[in-house]
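Chemist: One predicted model, sequence on top.
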Amino acid sequence: MTENPDFPTLLRMIDERSAAFRAAITAAPRLDADVPSCPGWTLYDLANHLSEGDRFWAHIVRNTAPGDERPTKDGLAAPTERGELMAWLADSTEQLLAALREVGPDRSCWAWWEPLASPHTVAAVARRRVPESMIHTYDAQLASGDPRELPTTEALDAAEEFLATVGTVTVPWPGEPATMDYHATEGRSWRQTVDAAGSRFTRLTPAEATLSKPTAALHGTASEPALLMYMRIPADAVRTEGDAGLLQRLQNWG
């Protein structure tokens, strides 16, 4: 079974996805263009959000421990002139990468998610920042009318990381127990189970993926499960089997 990306690979992915985000912002005709997938935001707002997040998590991995109060952001806004904004974005990414390299993957830190399938460690923070940059790159491309498929390796891990970090909780599921399977054509499958104990996931073997009988199942390219989980494309964009309304109920619950 394929292993999750190691720490050096995660750092490389952050660097590459952040560079792709800057390229999308550079290519955009206007910074005040609306971002359809982030209602109420312009491209500048999107850039400010991503750079703020990079700086925020750089502070977290250096200065916090599990159980600390939620840290505050520095309150600094990105510059609005395009050239200065590009430099600001690059510096924000470097601040994050420098902090991750300096502290290393095993250190514990504050995090907002339940430490069940995704621990409160620097490695988990690095893994979380990859889809953050990647999905927002898609948002920026969409705002310019040029959305592209997510890169395969990053997309596969983004789907699993979402299930581990966002989709694993102890909050009781309000409906009947259910299972949702996600199948990527590149050979990765997962099952999300929801019931009174909350939500959890498992990665399915090829045999399990073939024989499984879930409440519902979605089939798509590597890019599509990740985009679905982040609500960037509708459920009817991919082939669905079983209870077609389960994904919407999961998204409403989250």
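Modeler: Right, received. Where do you want to start?

Chemist: only C-alpha atoms for contact and neighbour calcs from this point on.
Modeler: Noted.

Chemist: can you confirm R148 is in a helix?
Modeler: No - looking at R148 with DSSP: H, G, I helix; E, B strand; the rest coil, it is coil, so not inside a helix.

Chemist: Excluding residues flanking it in the chain, which one is nearest it?
Modeler: Y138 (6.7 Å; Cα to Cα, 6 or more residues apart in numbering).

Chemist: Equivalent analysis for Q248, please.
Modeler: Closest to Q248 by Cα to Cα, 6+ apart is A235, at 8.0 Å.

Chemist: contacting residues around that neighbour?
Modeler: L228, L247, Q248 (Cα atoms under 8 Å, 6 or more residues apart in numbering).

Chemist: Give me the distance from stretch 69-78 to the chain's centre.
Modeler: Centroid displacement of stretch 69-78 relative to its chain, using Cα atoms, centre = their mean, to the nearest Å, is 20 Å.

Chemist: put this beside the first:
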Amino acid sequence: MTNSPDYSALLQLIDERSAAFRSAVAAAPSLDAPVPSCPEWRLFDLVQHLGTGQRWWAAIVAAGPAEAPPAKEAAEAPRELHALLAWYDDSRALLLRTLREAGPERECWTWWSAGVSPANARGVARRRVHEVLVHTYDAQLAAGAVKPMPVDVALDGVAEFLDTCNSTPAAWPHEAATIHYHATEGRSWLLTLDGTGAWPAPLPHDAPPPSASATGTAEQLLLFVWGRLTLNDLKVEGDRQVFERLIAWEPEE
């Protein structure tokens, strides 16, 4: 796994990014405001999605090692703003309390267990930081007031996405390829795609030229890998088809 904040810092980031998400929701004109980056959702749907996710992952961590996750909470969140924000606050608090009690090494079910990111509370905490980070962008977009992401958090967000979503032992079904991601703030990553799977790593200084590369700010790269921006928003060199194939790939493990 690529370097990331320690466990206590991850928990603090969940709290801080949740506060930013909450502020964006409270500032929006209506819970019925459309979310441009999630076209099928209104702002209420976004809050319910994130809050339900916090509760579900709390249950997953609390359950410990398991072959399957517990069922998601079926009850719908309240539709009045103050009640909804209180419900979301309870969701955040439950997740943080569970993660603190579990400690970073508590093993649990995760959908990324075959990849680089660990299947434990630390891996969950890191994923939840960036889930909240990106959904805060979504909420701010709905509210019409997008704020810059903290650069260090966005940088780790790119690495975390590669460690989970682009990390698998499932064979790459195309010609072997390499991708370089370059953040203008000075960090770069290598993604290798071949018959052994997809494997991310920090970019070594002596790496040969890639099949394709993408350059942008940390925030732009993060929003790209999460599907909020497109290749046209980045500086792309090499074979764009490699990116297109990666985006379309649904590996079977």
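Modeler: In hand now; what should we look at? Predicted, not measured: the structure shown is a model, and the values here were computed from it.

Chemist: that older thread, would you mind checking the contacts of A235 of structure 1 for buried ones?
Modeler: Neighbour counting with 16 or more other Cα atoms under 10 Å marks L228, L247 as buried within these.

Chemist: out of the contacts of A235 of structure 1, which are inside helices?
Modeler: Among these, DSSP state H puts L228, L247, Q248 in helices.

Chemist: And for H174 of structure 2, the neighbour number?
Modeler: 12 (other Cα atoms under 10 Å).

Chemist: What distance do you get for it to C38 of structure 2?
Modeler: Remark: distance between H174 of structure 2 and C38 of structure 2 (Cα to Cα, to the nearest Å) = 30 Å.

Chemist: try S8 of structure 2
Modeler: 31 Å.

Chemist: Name the nearest residue to the alignment partner in structure 2 of E149 of structure 1, sequence neighbours excluded.
Modeler: Using TM-score structural alignment, the equivalent of E149 of structure 1 in structure 2 is P148. Spatial nearest neighbour of P148 of structure 2, chain neighbours left out: E219 (7.9 Å); criterion: Cα to Cα, 6+ apart.

Chemist: That neighbour belongs to a helix, doesn't it?
Modeler: Yes - E219 of structure 2: assigned to a helix according to three-state DSSP.

Chemist: Aligned to it, what sits in structure 1?
Modeler: Checking TM-score structural alignment: E219 of structure 2 goes with S223.

Chemist: ok, that match - contacts?
Modeler: S223 of structure 1 neighbours (Cα under 8 Å, 6+ apart): E149, L150, P151, T152, A155, L156.

Chemist: which other helices and strands contact the helix or strand harbouring the fifth one?
Modeler: Secondary structure assigned from DSSP states H and E places A155 of structure 1 in helix 152-165. Secondary-structure packing of helix 152-165 of structure 1 (3 or more Cα pairs under 8 Å, 6 or more residues apart in numbering; DSSP states H and E): helix 122-143, strand 188-195, strand 198-204, helix 223-229.

Chemist: Would you mind getting the angle between it and strand 198-204?
Modeler: Counting by axes from the mean of the first three to the mean of the last three Cα atoms, to 10 degrees, helix 152-165 of structure 1 lies at 150 degrees to strand 198-204.

Chemist: List the contacts of helix 152-165 of structure 1.
Modeler: Residues contacting helix 152-165 of structure 1 (Cα under 8 Å, 6+ apart): 4-5, 13, 113-114, 116-118, 127-128, 130-131, 184, 188, 190, 192, 200-201, 222-223, 225-226, 229.

Chemist: how much does that helix stray from structure 2?
Modeler: Compared with structure 2 after fitting, helix 152-165 of structure 1 has a mean deviation of 0.7 Å; criterion: mean Cα distance after the TM-score superposition for structure 1.

Chemist: Can you check what angle separates that helix from helix 122-143?
Modeler: Using the same axes, to 10 degrees: helix 152-165 of structure 1 against helix 122-143 is 120 degrees.

Chemist: close enough to count as contact, D32 of structure 2 and L43?
Modeler: Yes - assessed by Cα atoms under 8 Å, D32 of structure 2 is found in contact with L43 at 5.8 Å.

Chemist: neighbour count winner among the two?
Modeler: Each of D32 of structure 2 and L43 has its neighbours counted (other Cα under 10 Å); L43 has more, 24 against 14.
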